[in-house]
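Peer 1: no sequence on this one, just coordinates:
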């Protein structure tokens, strides 16, 4: 087909073709999922930093809206950094630290476990 020649009336253009529109929607969904995963990983990295680094974390568990963690040295935990990473609150009980982060707790805990 000549690019200068208009398409025949019975043929849809590339943009109008149903499979092209569906492919575009699929790509948009995949891109959004990937961006969401990257944001989640970035949030997990910031939380790890706020907890004193990966070497300071002994255990992590997602519990509905909280990350329940056990750290080696509680003095390395930076509450301001955790709040800057998106935490709504931090509860310290010795070396047991709970980071209130909302419904992302389980996926973030999984990301942190993958880093350990």
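Peer 2: Cool, the structure landed. Computed from a prediction, not measured in an experiment: that's the story for all the values here.
Peer 1: From now on I want contacts and neighbour counts done on CA atoms only, so please keep to that.
Peer 2: Noted.
Peer 1: need the helices for the chain, in chain order.
Peer 2: 18-50, 79-84, 105-115 (DSSP state H).
Peer 1: here comes the other one, which I'd like you to weigh against the first:
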């Protein structure tokens, strides 16, 4: 079974689509190569409370576990 971090990576279009990821208090702040590959429904199914898109900057609202999840994603990169 995929971890929450793996599901979020898939929702962001895969590890190769993620240029940068940073955790803050409740959000994953990411920069992706191709925003059209981001699947908001998949991110919400992975537990995201919301998704904010600003061009290739994507914020995934996931709650207080954002920072540890960002660390897991960085380890995958």
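Peer 2: Yes, it's here. Just so it is clear, the structure is predicted and the values come from calculations on it, not from any experiment.
Peer 1: quick one: TM-score?
Peer 2: Superposed pair, TM-score by sequence alignment, normalised by the length of the second structure: 0.98. Supporting alignment: 77 aligned residues with a Cα RMSD of 1.5 Å.
Peer 1: I'd like the helices of the first structure as CSV, with distance to residue 61 of the first structure and mean neighbour count appended.
Peer 2: Listed next are those as CSV, based on distance: least, Cα to Cα, whole Å; neighbours: other Cα atoms under 10 Å:
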stretch, distance to residue 61 of the first structure, mean neighbour count
helix 18-50, 13, 15
helix 79-84, 16, 17
helix 105-115, 6, 17
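Peer 1: Reformat these as TSV; add distance to residue 57 of the first structure.
Peer 2: Formatted as TSV, these follow (distance: least, Cα to Cα, whole Å):
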stretch	distance to residue 57 of the first structure
helix 18-50	8
helix 79-84	14
helix 105-115	9
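Peer 1: Identify the residue spatially nearest to residue 26 of the second structure, adjacent ones excluded.
Peer 2: Closest residue to residue 26 of the second structure apart from its sequence neighbours, by Cα to Cα, 6 or more residues apart in numbering: residue 63 at 4.2 Å.
Peer 1: Whatever residue of the first structure lines up with the one you found and residue 22 of the first structure, how far apart?
Peer 2: Counting by sequence alignment, residue 63 of the second structure lines up with residue 102 in the first structure. Residue 102 of the first structure is 33 Å from residue 22 of the first structure, where distance means Cα to Cα, to the nearest Å.
Peer 1: cool, residue 115 of the first structure as well?
Peer 2: 36 Å.
Peer 1: can you check residue 66 of the first structure too?
Peer 2: 38 Å.
Peer 1: now do residue 87 of the first structure
Peer 2: On the measure of Cα to Cα, residue 87 of the first structure and residue 22 of the first structure end up 37 Å apart.
Peer 1: what's the counterpart of residue 32 of the first structure in the second structure?
Peer 2: In the second structure, residue 32 of the first structure lands on no residue (sequence alignment).
Peer 1: surely residue 78 of the first structure meets residue 52?
Peer 2: Yes: counting by Cα atoms under 8 Å, residue 78 of the first structure touches residue 52, with 7.1 Å between them.
Peer 1: So which of these two has more stuff around it?
Peer 2: When residue 78 of the first structure and residue 52 are compared for neighbours, residue 52 comes out ahead with 19 against 16, by other Cα atoms under 10 Å.
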